[in-house]
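>>> here is my input; please provide its structure:
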Amino acid sequence: MTATVERTALTPSEAAVAPPRRSRSGPLLGILAWFVGILFVLPVVWMVLTSFHSETDAATNPPSVFAPLTLDGYLNFFGSTTGASPWPPLLNSMTASVLSTVLVLVLAIPAAYALSIRPVRKWTDVMFFFLSTKMLPVVAGLLPVYLIAQGIGMLDNIWLLIVLYTSMNLPIAVWMMRSFLAEVPVEILEAASVDGASLLRTLRVIVMPIVLPGIAATSLICFIFSWNELLFARVLTATVAQTAPVFLTSFVTSQGLFLAKVCAAAVVVSLPVLIAGFAAQDKLVQGLSLGAVK
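As a prediction, this is how the structure comes out:
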């Protein structure tokens, strides 16, 4: 028995080069991942396919998958028949989303730096305060915000939405940026301080390149939240500052729901977010996984 154990035992060098055993659950997990992925993508594919159908084919029950394709939904969205142009709402959404995201980053990065690398006193209380601002439902603050905006004459103004979106996304950005900045090696900052680098130079030259994936992830999430926001934009805007989500609701009329037209509008409105996500895909993956593996 002893000789058999000695013959079958592997030396440390042999164990190091031995191929890893394949888990029996690997194929099942792969199949499950594909199933979940298809389950999430299928509604989007169906929306895109419906946008290229006529209203008659889109309203059939069961739906006609192989119906003739047409661009009538997109032509209606861009106002070929109704005369309503989607460009002002799209530009308003782009302006509010981009400017609010830039303001959020300008405010969140120094705050996160003070809460992580140069921690202020009772920084946990500060972080809890930021988190507590997200505990109030948005609808609970809708009436006070409306009355204040009415009192200062800011209704139907794009700058009001920029301020609101900045305040809504700032707590999330501070929490995210603090987790990213906490991964910056302190030794690098101490070396920069010994070399006489100022705080602004340290942030711009050393800290920013290290946490650039985190900045990309934070900015993309803030951009998506601002672009998709509907409640405040619906109540506080009318025609001048109308955003793309509010413009989408105009396609639901008393005559009914026109599926092809709504799907075409939803595809066009979703494109900026998809383009931004694909453009920052590498940085986004790095940012979301930053600090996940120690």
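
>>> drop to CA atoms for contacts and neighbour counts, all remaining ones
OK.

>>> any idea how far the nearest residue to residue 239 once chain neighbours are set aside is from residue 228?
Of all residues not flanking residue 239 in the chain, residue 156 sits nearest, at 7.1 Å (CA to CA, 6 or more residues apart in numbering). Distance of residue 156 to residue 228, given as CA to CA, to the nearest Å: 18 Å.

>>> swap in residue 117?
Counting by CA to CA, the gap from residue 117 to residue 228 is 33 Å.

>>> now residue 274
13 Å.

>>> the two: who's more crowded?
Between residue 274 and residue 228, counting by other CA atoms under 10 Å, residue 228 is the more crowded of the two (18 against 13).

>>> my guess is that one contacts residue 246. True?
No. When contacts are counted by CA atoms under 8 Å, residue 228 is not listed as touching residue 246 (9.7 Å).

>>> name the helix or strand for the residue most central in space within the chain, please.
Geometric centre of the chain, nearest residue: residue 221, 2.7 Å, by CA atoms, centre = their mean. Using DSSP states H and E, residue 221 falls within helix 212-228.

>>> give me the contacts around that helix.
Helix 212-228 is contacted from outside by 93-94, 96-98, 100-102, 105, 165, 169, 173, 176-177, 180, 244-245, 273, 276-277, 280, 283-288, 290, using CA atoms under 8 Å, 6 or more residues apart in numbering.

>>> ChimeraX command for the buried members of these?
Buried residues within these, by 16 or more other CA atoms under 10 Å, are selected in ChimeraX with:
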select :93,94,96,97,98,100,101,105,165,169,173,176,177,180,244,245,273,277,280,283,284,286,287,288,290
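
>>> tell me which of the contacts of helix 212-228 fall in helices.
93-94, 96-98, 100-102, 105, 165, 169, 173, 176-177, 180, 244-245, 273, 276-277, 283-288 (DSSP state H).

>>> buried sites along stretch 109-120?
Going by neighbour count (16+ other CA under 10 Å), the buried part of stretch 109-120 is 109, 110, 111, 112, 113, 114, 115, 116, 117.

>>> tell me how far that stretch lies from the chain's centre.
Its chain's average C-alpha position is 23 Å from that of stretch 109-120, according to CA atoms, centre = their mean, to the nearest Å.

>>> let's see this one next to it:
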Amino acid sequence: MTSTAPSPAVPGTAPARPAPRPAEHPDLRRTRRRNAALSLLAWVMGLAFFLPVAWMVLTSLHSEADAATNPPSLAAPLTLESYREFFGAGGGASPWPPLINSAMASVFSTVFVLLLAFPAAYALSIRPVRKWRDVLFFFLSTKMLPIVAGLLPIYLFAKNTGMLDNIWLLVILYTSMNLPIAVWMMQSFLAEVPTALIEAAQLDGARLPTVLARVIAPVVGPGIAATALICFIFSWNEMLFARVLTSVTAQTAPVFLTGFITSQGLFLAQVCAASVVISLPVLAAGFAAQDKLVQGLSLGAVK
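Coordinates of the predicted model:
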């Protein structure tokens, strides 16, 4: 195998010029400019959503005097006094009962929603009932009623049945509140399951509970995780029902958070510290199920 070396330049002649670069196509330039503009817009929107959170965290690390200054001081000394006050170091109320109540209401209601929404979505997608679209729109129409419109009948019912300040009343309400959106979401996920898998399992003698648990659930696992996370977030952040229907025993974390706004004024640093702590379970659940959430929300988007 031989290699050809470049011929030496002849004395008195000009060196060969490099070949000119091909001109960039105008469509390619426009595409690059559009992608750069979209990337810049995404960064601006991301920072716009992140800055209030960063400001809340920074304010929670300041003393009440520094947090109340106008304009606020960014160079103020940092302290954990607000977090110690939130956890009851100064003799205040302990946040653990409200946090436990929120966890119980959110987890139990999410489990009940999944147990009810999964077979309902199966009936509306894989084995569709008659006029299944009307059924879906009926489920969705229940979300159009403002919660405050049904608050008085629910309060009277809870009072007459002795269920005021009861955590299980919140579990029932959160389950009914999240069930329509869960059925709607899971129906779209289950509609992408190949019917050949179900038919093969049925030919092998699998009954409906086995098909649901061992065939369909692993296929739509990301969709189930996305639905569960959204229902958990909605239940954890709900405050109107919890504010009206609970007082002490079943008080949830969002209601406990409003206790820092008193007639003596707004304890801004303590409110920010409490908001950070109460937001951590939702953030932890989101980060833990991040890949499942993205897969679930994009399931069926690409044909």
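
>>> tell me the counterpart of the residue nearest to the centre of structure 1 in structure 2.
Residue 221 of structure 1 maps onto residue 230 in structure 2 when the alignment is built from TM-score structural alignment.

>>> neighbours of the corresponding residue of structure 1 for residue 161 of structure 2, how many?
In structure 1, residue 161 of structure 2 lines up with residue 152, judged by TM-score structural alignment. Using other CA under 10 Å, the number of residues around residue 152 of structure 1 comes to 8.

>>> what does the one 3 residues further on give?
In terms of burial, residue 155 of structure 1 registers 21 neighbours under the definition other CA under 10 Å.

>>> before we move on, the earlier item: just checking, what packs against the helix or strand that comes right after the helix holding residue 221 of structure 1?
Going down the chain from helix 212-228 of structure 1, the next helix or strand is helix 231-236, by DSSP H and E. Under the contact definition 3 or more CA pairs under 8 Å, 6 or more residues apart in numbering; DSSP states H and E, helix 231-236 of structure 1 sits against helix 142-151.

>>> which parts of the stretch 1-150 of structure 1 are helices?
For the stretch 1-150 of structure 1, the helices defined by DSSP state H, counting those that start in this stretch cover 2-8, 12-17, 26-51, 55-58, 72-77, 87-116, 123-132, 142-151.

>>> could I get the buried residue list for the last one?
Spelled out, that is helix 142-151 of structure 1. Using 16+ other CA under 10 Å as the test for burial, helix 142-151 of structure 1 gives residue 149.

>>> so what touches that helix?
With contacts defined as CA under 8 Å, 6+ apart, helix 142-151 of structure 1 is touched by 155, 160, 232, 235, 236.

>>> can you tell me which two in the residues you listed are farthest apart?
The span of the contacts of helix 142-151 of structure 1, defined through CA to CA, is set by 160 and 235 at 11.9 Å.

>>> so between those two, which is more surrounded?
More neighbours surround residue 160 than the other of residue 160 of structure 1 and residue 235, with 20 against 15 (other CA under 10 Å).

>>> next up, the contacts around the more buried one.
Residue 160 of structure 1 sits in contact with 149, 154, where contact means CA under 8 Å, 6+ apart.

>>> let's go with 7 Å and repeat that
By CA atoms under 7 Å, 6 or more residues apart in numbering, the contact list for residue 160 of structure 1 reads residue 154.

>>> what do you get for residue 269 of structure 2?
59, 60, 62, 63, 64, 67, 82.

>>> tell me the spacing between the corresponding residue of structure 2 for residue 47 of structure 1 and residue 251 of structure 2.
Taking TM-score structural alignment, the alignment pairs residue 47 of structure 1 with residue 56 from structure 2. For residue 56 of structure 2, the distance to residue 251 of structure 2 (CA to CA) stands at 24 Å.

>>> and these two? Which one has more around it.
Remark: of residue 56 of structure 2 and residue 251, residue 251 carries more neighbours, 24 against 17, as counted by other CA under 10 Å.

>>> aligned partner of that one in structure 1?
Checking TM-score structural alignment: residue 251 of structure 2 goes with residue 242.

>>> please apply the same query to residue 201 of structure 2.
Checking TM-score structural alignment: residue 201 of structure 2 goes with residue 192.

>>> how about the secondary structure of its match?
helix (DSSP: H, G, I helix; E, B strand; the rest coil).

>>> what about it, how many neighbours?
Residues near residue 192 of structure 1, counting by other CA under 10 Å: 17.

>>> give the closest residue to the counterpart of residue 139 of structure 1 in structure 2 in space, chain neighbours not counted.
Applying TM-score structural alignment, one finds that residue 139 of structure 1 aligns to residue 148 in structure 2. Spatially, and ignoring its direct neighbours in sequence, residue 148 of structure 2 is nearest to residue 240 (7.9 Å; CA to CA, 6+ apart).

>>> in structure 1, what residue corresponds to the one you found?
Matched across to structure 1, residue 240 of structure 2 falls on residue 231, judged by TM-score structural alignment.
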